[in-house]
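Enquirer: need coordinates for the following:
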Amino acid sequence: MRVAICGGTGFIGSALTEHLLKNGHEVTVVTRRLPPDHKRDPRLVLYTWDEIASHPELMEGIDALVNLAGSSLSQRWTAKAKDSIIHSRLTTVAAVAKLVEALHSKPGVVIQASAIAVYGTSWTNTFDENSPKRVMDFPSDVVSRWEDAADSIQGVRLVKLRIGVVLGNQGGAFPIMRLPYRLGVGGKIGSGRQWLSWIHLEDIVRLIEFCMTHPEAEGPVNATAPEPVTNDQFGQAVGRAYHRPHWFPVPAVMMKAVLGEQSLIILEGQRILPAKALELGFKFRYPRLQEALNGLANEQG
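Expert: So this is what the prediction gives:
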């Protein structure tokens, strides 16, 4: 297959590129600027957003397009940052919609990144792809608008990949989440009862490839492991994986003082199940948290 990845130099995009190349696919990466030392591979091509906007014919013949582009939520939520977060997502989705419309030979599938924030937060409810969207805070508003914008991508099979917390050593939230444990001061955050819906980096790239090759995959698809955990359970598992104590609780008021509004990502949560992926027969390599964390710890040596 020939696959285009928008945002292909980021945390998930880089891993997806490596995975697809290893499996014999051709990959076209679209990014804001070309890295000076990108990996040399005859099956890998890089373009900027400006290049494909000016010459959409460069993308003729792609079999699948994955759009992972968008400014990270992991920044202080100033008014300027919020505008940037929303604008980056809506702009890239609009660019993808325009590209798909311009192509004579359209891709068989577009996989558009989304996030589990679309369900809102809850201490007690369990959500799957049949659960309604709930706008109740900034993250859920961003994702709801993001998904609505994705509906402008017409004429192709569209997958909205609702991503949870991705666990990997090279980026994302996990290196920061494990840091207190490596320093010996790990513990639950707030009450510790808030849910954490996670997925191993290896499984999310495999799930993206699965959605490419399975025509039944369409609409919302939750990219989370089948066994979500509470914050306290997560911390205990990190402690076991890295042989560190889980004993130093961080009060919610401290997180709010340090992070402001952004603290709700850590202090609230959602229990998400990947019902559609399981129904379609996707097999998680890391369905349980302890196995995933042990693997990440061993990977580091």
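
Enquirer: contacts and neighbour counts: CA atoms only from here.
Expert: Noted.

Enquirer: quick one, helices of this protein?
Expert: Ranges of helices within the chain are 11-22, 49-54, 79-102, 138-150, 174-182, 201-213, 231-242, 252-259, 264-267, 275-279, 289-300, based on DSSP state H.

Enquirer: which stretch among those helices comes nearest residue 70?
Expert: Taking CA to CA, helix 79-102 is the member of the helices of the chain nearest to residue 70, at 4.8 Å.

Enquirer: check the offset of the closest one from the chain's centre.
Expert: Distance of helix 79-102 from the chain centroid (CA atoms, centre = their mean, to the nearest Å) equals 16 Å.

Enquirer: quick one, it and helix 138-150 angle?
Expert: On the basis of axes from the mean of the first three to the mean of the last three CA atoms, to 10 degrees, helix 79-102 is oriented at 20 degrees to helix 138-150.

Enquirer: other residues contacting helix 79-102?
Expert: Here helix 79-102 makes contact (CA atoms under 8 Å, 6 or more residues apart in numbering) with 52-53, 56, 67, 69-73, 75, 106-107, 142, 145-146, 149-150, 152-155.

Enquirer: buried subset of the residues you listed as a PyMOL selection?
Expert: Applying 16 or more other CA atoms under 10 Å to the contacts of helix 79-102, the buried members can be selected in PyMOL as follows:
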select buried, resi 52+56+67+69+70+73+106+107+142+146+149+150+153
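
Enquirer: which ones are touching residue 193?
Expert: 123, 230, 231, 232.

Enquirer: contacting residues for the residue nearest to the spatial centre of the chain?
Expert: The centroid of the chain falls nearest to residue 163 when counting by CA atoms, centre = their mean (4.2 Å). Residue 163 sits next to 113, 114, 115, 116, 222, 223, 224 when contact means CA under 8 Å, 6+ apart.

Enquirer: second input sequence below; structure requested for side-by-side comparison:
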Amino acid sequence: MKYAICGGTGFIGLALTKYWLEAGHEVCIIGRKLPEKRLADPKVSYHTWDTLKSDPSPLEGAAALVNLAGSSLSQRWTSAAKKSIMLSRLETVAAAAELLKALKQKPPVVIQSSAVAIYGTSLDDTFDESSPRNVMDFPSEVVYAWEEAADEDYQDVRLIKLRTGIVLGNESGAFPKMKLPYLLGFGGSIGSGGQWMSWIHLTDIIRLIDYCIRYTEISGPVNATAPHPVTNSQFGRTLGKVYHRPHWFPLPAFVLKTAVGELSEILLKGQRVVPARALEHGFTFDYPVLETALQQLKST
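Expert: Below is the predicted model of the structure:
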């Protein structure tokens, strides 16, 4: 089969590309420009939005389009950065939708990246896909607009909005930064430590994307999180246990706010999210529990 990935050179996109290539599929990677580093595999091809606008034929007959593109939230949220973060998501959805319209044989399903921030934050509530969307801060505002654009722009196609939590992998993403203080001997809770962390192992989110494409009865929002979320304190203690490091050096909220400004909201607030739809449709997680996920990451 042929698959198309917008943002295929990023953390999740690269892992998804390798997963499909190992299974013998063809992968078309789409970006604003051609990457300097490319996989040396005849089954992978690289395209820009501009080249596909003039000639969309390389994507004809693709089994799915996966849109993972968007500027990272992990930057100081200046007014300019907020505008860039929002526009990068809306513009990519619009470009992907225009590409689909230009195809004679468009893919039957679109996997559109989203995030668990759509639920807002809470220390007490548990959220699944039936929970209402709640705009209460910049991350939830971005995701709300992102999903609204996807619902409006992707027409006549099965749409899956992949509401992603913290993706744990060794190569990139948040985890290398999260474990570094522990490796240096200064790990501890952030803020109160009571904020929820809804996480997923990189292997499981890749498998879940593939599963959602293959099982045609799945549509709409899908929480890409493990079945057992943890608090920040529980995460830190488990991390310390797995890596044989102490969990003792807390990072006060005011220090984090001073260091990174409004971006600190991502680390100081959270939401307890469970993957009800994935479980309902028979998906099984390789790493449903944090300790086994961290043990695997440590061993690789």
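
Enquirer: taking the contacts of residue 163 of structure 1, tell me the two that lie furthest apart.
Expert: 113 and 224 (13.0 Å).

Enquirer: more neighbours: those two, which one.
Expert: Using other CA atoms under 10 Å, the more surrounded residue of residue 113 of structure 1 and residue 224 is residue 224, with 30 against 25.

Enquirer: count of neighbours near the residue nearest to residue 237 of structure 2 when sequence neighbours are not counted?
Expert: Of all residues not flanking residue 237 of structure 2 in the chain, residue 247 sits nearest, at 5.7 Å (CA to CA, 6 or more residues apart in numbering). With neighbours defined by other CA under 10 Å, the count for residue 247 of structure 2 comes to 20.

Enquirer: separation between residue 247 of structure 2 and residue 229 of structure 2?
Expert: Separation of residue 247 of structure 2 from residue 229 of structure 2 (CA to CA, to the nearest Å) stands at 19 Å.

Enquirer: same question, residue 270 of structure 2
Expert: Residue 270 of structure 2 is 11 Å from residue 229 of structure 2, by CA to CA.

Enquirer: residue 164 of structure 2 too?
Expert: Taking CA to CA, one finds residue 164 of structure 2 at 13 Å from residue 229 of structure 2.

Enquirer: hang on, the earlier thing: so who does the residue nearest to residue 237 of structure 2 touch?
Expert: The contact partners of residue 247 of structure 2, by CA under 8 Å, 6+ apart, come to 182, 186, 187, 188, 189, 236, 237, 240.

Enquirer: let's see 10 Å
Expert: For residue 247 of structure 2, the contacting residues are 181-182, 185-189, 233, 236-241, by CA atoms under 10 Å, 6 or more residues apart in numbering.

Enquirer: also residue 278 of structure 1?
Expert: 222, 225, 226, 284.

Enquirer: my read: the first one touches residue 282, true?
Expert: No. When contacts are counted by CA atoms under 10 Å, residue 222 of structure 1 is not listed as touching residue 282 (11.8 Å).

Enquirer: please identify which of the two sits among more neighbours.
Expert: Each of residue 222 of structure 1 and residue 282 has its neighbours counted (other CA under 10 Å); residue 222 has more, 26 against 16.

Enquirer: check contacts around the more buried one.
Expert: Residue 222 of structure 1 neighbours (CA under 10 Å, 6+ apart): 114-116, 127-129, 160-164, 207, 272-278.

Enquirer: how about residue 37 of structure 2?
Expert: Contacts of residue 37 of structure 2 (CA under 10 Å, 6+ apart): residue 9.

Enquirer: same question for residue 8 of structure 1.
Expert: By CA under 10 Å, 6+ apart, the residues touching residue 8 of structure 1 are 14-18, 27-32, 46, 66-69.

Enquirer: picking up where we left off before, farthest-apart pair in the contacts of residue 247 of structure 2, please.
Expert: 185 and 233 (15.9 Å).

Enquirer: count the neighbours of residue 186 of structure 2 for me.
Expert: There are 16 residues near residue 186 of structure 2, going by other CA under 10 Å.

Enquirer: surely it meets residue 180?
Expert: Yes. Between residue 186 of structure 2 and residue 180 there is a contact at 8.6 Å, judged by CA under 10 Å.

Enquirer: show me whatever sits in contact with both of residue 164 and residue 229 of structure 2.
Expert: Common neighbours of residue 164 of structure 2 and residue 229 are listed as 198, 199, 200, 273 (criterion: CA under 10 Å, 6+ apart).

Enquirer: contacting residues for the third one?
Expert: Residue 200 of structure 2 makes contacts with 164-169, 223-229, 285, 287-290, 293, as judged by CA under 10 Å, 6+ apart.

Enquirer: 7 Å instead?
Expert: With contact set as CA atoms under 7 Å, 6 or more residues apart in numbering, residue 200 of structure 2 has these partners: 165, 166, 167, 168, 224, 225, 226.

Enquirer: from these, which ones fall inside strands?
Expert: 166, 167, 168, 224 (DSSP state E).

Enquirer: counterpart of residue 235 of structure 1 over in structure 2?
Expert: Here residue 235 of structure 1 is matched to residue 236 in structure 2, going by TM-score structural alignment.

Enquirer: so who does that match touch?
Expert: By CA under 7 Å, 6+ apart, the neighbours of residue 236 of structure 2 are 188, 189, 247.

Enquirer: could you do residue 266 of structure 2 as well?
Expert: By CA under 7 Å, 6+ apart, no residues touch residue 266 of structure 2.

Enquirer: next one: residue 274 of structure 2
Expert: Going by CA under 7 Å, 6+ apart, residue 274 of structure 2 touches 127, 128, 223, 225, 226, 227.

Enquirer: number of residues surrounding the last one?
Expert: Using other CA under 10 Å, the number of residues around residue 227 of structure 2 comes to 22.

Enquirer: now do the second one
Expert: Applying other CA under 10 Å, we find 17 residues neighbouring residue 128 of structure 2.

Enquirer: leaving out the residues flanking it, which one is nearest to the aligned residue in structure 1 for it?
Expert: With TM-score structural alignment as the criterion, residue 128 of structure 2 lines up with residue 128 in structure 1. Take residue 128 of structure 1 and drop its neighbours on the chain: the residue closest to it by CA to CA, 6+ apart is residue 273, 5.2 Å away.

Enquirer: ok, residue 131 of structure 1 next?
Expert: Excluding its sequence neighbours, the residue lying closest to residue 131 of structure 1 (CA to CA, 6+ apart) is residue 119, at 7.2 Å.

Enquirer: from memory that neighbour sits against residue 133, does it?
Expert: Yes. Under the criterion of CA atoms under 7 Å, residue 119 of structure 1 is in contact with residue 133, at a separation of 4.9 Å.

Enquirer: more neighbours: which of those two?
Expert: In this view residue 119 of structure 1 and residue 133 are compared by other CA under 10 Å, and residue 119 has more residues nearby, 26 against 17.
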